[in-house]
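Novice: Okay, predicted coordinates and the sequence, questions at the end:
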Amino acid sequence: MPEVALVLNPSSRRSAPARAAIETACGAHGMSLLVLPTTVADPGPGQAREALAAGVRRVVVAGGDGTVRHVAGVLGERGPSDGRVTEDHGSAAAPEQAVLGVVPVGTANLFARSVGLPRGDLAAAARLAVAARGRPMDLGRATLTGVHGGVTDQPFLVVVGLGHDADTVAAMSPALKKRLRWMAYLEPGLRRLSRPGRPVTLMIDGQAERSEEVWSVLAVNSARLPMRARVVPGARPDDGQLHIALVAPRNLRDWTEVARVGWGARHTGHPALRYEVGRKLVVRPAEPAAVQVDGDVVPDIVEGTITLEPGALSVAGPPT
């Protein structure tokens, strides 16, 4: 029986050295390794289920945020929290739960940033992924209803965005993304800064519905961005809260306020950026809109129900 399974995204330009680093780390600990490459048709869920069926207790992902979230969604199905609460306000993961290890080789690697994993040192990341103790982490789920009534369930670890945020991700050039990595997000984002807000209807934790006009609605589990910026300052992947950001700038001065808060300035309650917390968000755009889930775009959505499962995962990482 293999002790570690590696779910590997072979399309990543660093997949080969990542695999070699994980094989070395497994060898140093005398662990056997099962390698399961992803495909276009199956970007991670099937490989995660195959790993669990093989009896492994640790599933390592070498890929970006998309591959990690797909595997996490399957691991989270097996280990919801049992109601025990840890000192850092997250629920403890079930003891039989498989540990998720991450060797980040994607574009932005936002989840790895939030957890504090090494991103430029594959050997260090592999050692942690293979041998570090699992820590309870939260898992988000987005149930998205399309314009023709179809429903898709999407796990997420970082952020779900509806509005111009999703349009920015959808407009990004794949070639530019491959060449510039996370900086490829800047050009389509800057082109949309002056776009007006769009009407949406929101309901948080069953409270009364209300209408807002926003540039984007963001449902955040954890979002530590490049250059030390944050979507929601203080949000952690183990705090048991779904952080909701309503981004509604009207002019360049408002965008300056949004940027200040993102880089750590105190939030002054400016209407361009408002924060709320909860466990369940229902959002309905006035017209069908794109939604991005950890960087993967789902088009033509008419309703999204976004929830958080505290402590649903056990993630290998450095001690806090």
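Specialist: Cool, the structure landed. Bear in mind the structure is a predicted one, so any value in this text is a computation, not a measurement.

Novice: From here on, just use CA atoms for contacts and neighbour counts.
Specialist: Fine.

Novice: Tell me which stretches of the stretch 151-300 of the chain form helices.
Specialist: Along the stretch 151-300 of the chain, counting by DSSP state H, counting those that start in this stretch, helices occupy 164-171, 174-180, 186-191, 252-262.

Novice: Which stretch among those is buried most, on average?
Specialist: helix 164-171 (a mean of 22; mean count of other C-alpha atoms under 10 Å).

Novice: so residue 22 is in which element?
Specialist: Taking DSSP states H and E as the definition, one finds residue 22 inside helix 15-28.

Novice: Determine how far that helix lies from the middle of the whole chain.
Specialist: 24 Å (C-alpha atoms, centre = their mean, to the nearest Å).

Novice: ok, now stretch 312-320?
Specialist: Its chain's average C-alpha position is 15 Å from that of stretch 312-320, according to C-alpha atoms, centre = their mean.

Novice: what about it, start to end distance?
Specialist: Start to finish, the residues bounding stretch 312-320 are 18 Å apart (C-alpha to C-alpha, to the nearest Å).

Novice: same check, this time on stretch 8-23
Specialist: Rule used - C-alpha to C-alpha; the end-to-end distance of stretch 8-23 is 12 Å.

Novice: re the thing from before, of the helices of the stretch 151-300 of the chain, which approaches residue 128 most closely?
Specialist: Nearest to residue 128 among the helices of the stretch 151-300 of the chain is helix 174-180; the distance by C-alpha to C-alpha comes to 26.3 Å.

Novice: Looking at the helices of the stretch 151-300 of the chain, which is nearest to residue 3?
Specialist: Taking C-alpha to C-alpha as the measure, these were each checked against residue 3, and helix 174-180 came out nearest at 33.0 Å.

Novice: And the helix holding residue 22, what's buried?
Specialist: Residues of helix 15-28 classed as buried: 15, 18-19, 21-26 (neighbour count, 16 or more other C-alpha atoms under 10 Å).

Novice: Now the following helix or strand past that helix: buried residues?
Specialist: Past helix 15-28, further along toward the C-terminus, the next helix or strand under DSSP H and E is strand 33-37. The neighbour-count check on strand 33-37 (16+ other C-alpha under 10 Å) flags 33-37 as buried.

Novice: Tell me which stretches of the stretch 1-150 of the chain form helices.
Specialist: Going by DSSP H, counting those that start in this stretch, the stretch 1-150 of the chain shows helices at 15-28, 45-53, 65-78, 110-115, 122-131.

Novice: ok, and here's another one to check against it:
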Amino acid sequence: MTEITSAALVVNAMSRKGRRLFEQACSAMDALPYPVDAHAVENPEDLEATVRRALAKKPDLLILGGGDGTVSGLVDLMVGHDVILGVLPLGTANSFARTLGIPLDIAGAVEVLRTGAPRRIDLGMIDGDYFANCAAMGLSPKIAETVPHGLKKVFGRAGYLGWAGYQFLRFRPFTLIVGEGENRQRMRVVEVRISNGPYHGGVELIESAEVDSGEIVVQAVCGHVKRRLIRNWVSNAIKHETRHEEVREFRGKAMRVDTIPSLPISIDGEVLAHTPVTARVAAGIIRVMAPIP
């Protein structure tokens, strides 16, 4: 087992809740048998610089505290460094932590840091951008790209859900093209997921995707009417047998993905690209602290 003698903790503590969770995490980490250099970052724009400074001190373990977007946005900086990733799930969906079997409470996640073992895993890639869990095309990135700045802060969850409902009324199915040349496949779809793991939005949607398979999975929810999307999400949430209906999957080390019209792509919740793109897997590129099976 790899011996850990030093660690750094970087927490996205933008909100009041984030600061409180940071303090709870620091208290829980007092039980770890090695020192933890802890940083609470209240301005998200400072996260990358903070991680770079932490990596410069060459810790054995770098613990990232936040949601899936925080992990995906910072994991690029760890590639090529001899450092183990630790995950402190402080987001809403925490899909990456669910994939790894990491408990979603602070005490449980810290216990994995204390008793777990490094596990070598893949990362997904959209063109040159690494991501930890899942990218998507369809309604969710459209909402994220168009939501008025400050809407959720001013009107809360109700305001955000209202905007989501407004975008759903305007949403239309689109054409997906997977592959190139004579082998490309074209279909009408309501959502596309590019996955390195089974969870998206905290729900197990892509059961065939594994974090250490050496392949990326493109899952298309096929259909000409948008109610198919609602039916697919609901059937997956309740594990109904119909969840596999009207779903097509493609898997491989790299695939060209395009849409008509060109659409935004959310990468673990953040809109960071637009089609067309190449989706690929970076096999076994990073180690993460995970529970021992």
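Specialist: Okay, I see it. As the structure is a computational prediction, the values presented were derived from the model and not from experiment.

Novice: care to give me the TM-score?
Specialist: The pair, once superposed, lands on a TM-score of 0.81 when counted by TM-score structural alignment, normalised by the length of the second structure; 285 aligned residues with a C-alpha RMSD of 3.3 Å.

Novice: would you turn the helices of the stretch 151-300 of the first structure into JSON lines with distance to residue 106 of the first structure?
Specialist: Supplementary listing: those in JSON lines, determined by distance: least, C-alpha to C-alpha, whole Å:
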{"stretch": "helix 164-171", "distance to residue 106 of the first structure": "15"}
{"stretch": "helix 174-180", "distance to residue 106 of the first structure": "10"}
{"stretch": "helix 186-191", "distance to residue 106 of the first structure": "17"}
{"stretch": "helix 252-262", "distance to residue 106 of the first structure": "22"}
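
Novice: closest one to residue 235 of the first structure among the ones you listed?
Specialist: Evaluated with C-alpha to C-alpha, the helices of the stretch 151-300 of the first structure place helix 252-262 nearest to residue 235 of the first structure, the distance being 11.7 Å.

Novice: Show me how far that closest one is from its chain's centre.
Specialist: When C-alpha coordinates are averaged (C-alpha atoms, centre = their mean), helix 252-262 of the first structure and its chain have centres 23 Å apart.

Novice: same thing with stretch 251-259 of the second structure?
Specialist: In terms of C-alpha atoms, centre = their mean, the centre of stretch 251-259 of the second structure is found 18 Å from the chain centre.

Novice: ok, and what's touching that stretch?
Specialist: Stretch 251-259 of the second structure is touched from outside by 174-180, 214-218, 275-281, with contacts defined as C-alpha atoms under 8 Å, 6 or more residues apart in numbering.

Novice: In strands only, show me the residues you listed.
Specialist: Taking DSSP state E, the ones among those that sit in strands are 174-178, 216-218, 277-281.

Novice: Give me the aligned partner of residue 123 of the second structure over in the first structure.
Specialist: In the superposition onto the first structure, residue 123 of the second structure corresponds to residue 139 when matched by TM-score structural alignment.

Novice: Does that match touch residue 312 like I think?
Specialist: Yes. Proximity of residue 139 of the first structure to residue 312 meets the contact threshold set by C-alpha atoms under 8 Å, at 5.8 Å.

Novice: Identify the contacts common to those two.
Specialist: Common contact partners of residue 139 of the first structure and residue 312 (C-alpha under 8 Å, 6+ apart): residue 76.

Novice: quick one on the thing from earlier: just put the ones in strands among the contacts of stretch 251-259 of the second structure in a markdown table and tack on neighbour count and distance to residue 158 of the second structure.
Specialist: Converted to a markdown table, those look like this (neighbours: other C-alpha atoms under 10 Å; distance: C-alpha to C-alpha, whole Å):
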| residue | neighbour count | distance to residue 158 of the second structure |
| --- | --- | --- |
| 174 | 23 | 28 |
| 175 | 18 | 31 |
| 176 | 23 | 32 |
| 177 | 16 | 35 |
| 178 | 20 | 36 |
| 216 | 30 | 35 |
| 217 | 28 | 33 |
| 218 | 25 | 32 |
| 277 | 17 | 34 |
| 278 | 16 | 36 |
| 279 | 24 | 34 |
| 280 | 27 | 37 |
| 281 | 26 | 37 |
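
Novice: okay, the residues you listed in a markdown table with distance to residue 67 of the second structure next?
Specialist: Compiled in a markdown table, these are given as follows (distance: C-alpha to C-alpha, whole Å):
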| residue | distance to residue 67 of the second structure |
| --- | --- |
| 174 | 29 |
| 175 | 30 |
| 176 | 29 |
| 177 | 30 |
| 178 | 29 |
| 216 | 22 |
| 217 | 22 |
| 218 | 23 |
| 277 | 24 |
| 278 | 25 |
| 279 | 22 |
| 280 | 23 |
| 281 | 21 |
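
Novice: Residue 215 of the second structure matches what in the first structure?
Specialist: So, by TM-score structural alignment, residue 215 of the second structure is matched to residue 241.

Novice: should've said residue 263 of the second structure
Specialist: Alignment note: residue 263 of the second structure maps to residue 289 in the first structure; criterion TM-score structural alignment.

Novice: Now do the same contact list for its match.
Specialist: Under the criterion of C-alpha under 8 Å, 6+ apart, the neighbours of residue 289 of the first structure are 162-163, 299-302.

Novice: go with 7 Å
Specialist: Under the criterion of C-alpha atoms under 7 Å, 6 or more residues apart in numbering, the neighbours of residue 289 of the first structure are 163, 299-302.

Novice: Which of the residues you listed are retained in the second structure?
Specialist: Among the contacts of residue 289 of the first structure, those whose aligned partners also touch in the second structure, counting by both residues aligned by TM-score structural alignment, their matches' C-alpha atoms under 7 Å, are 301-302.
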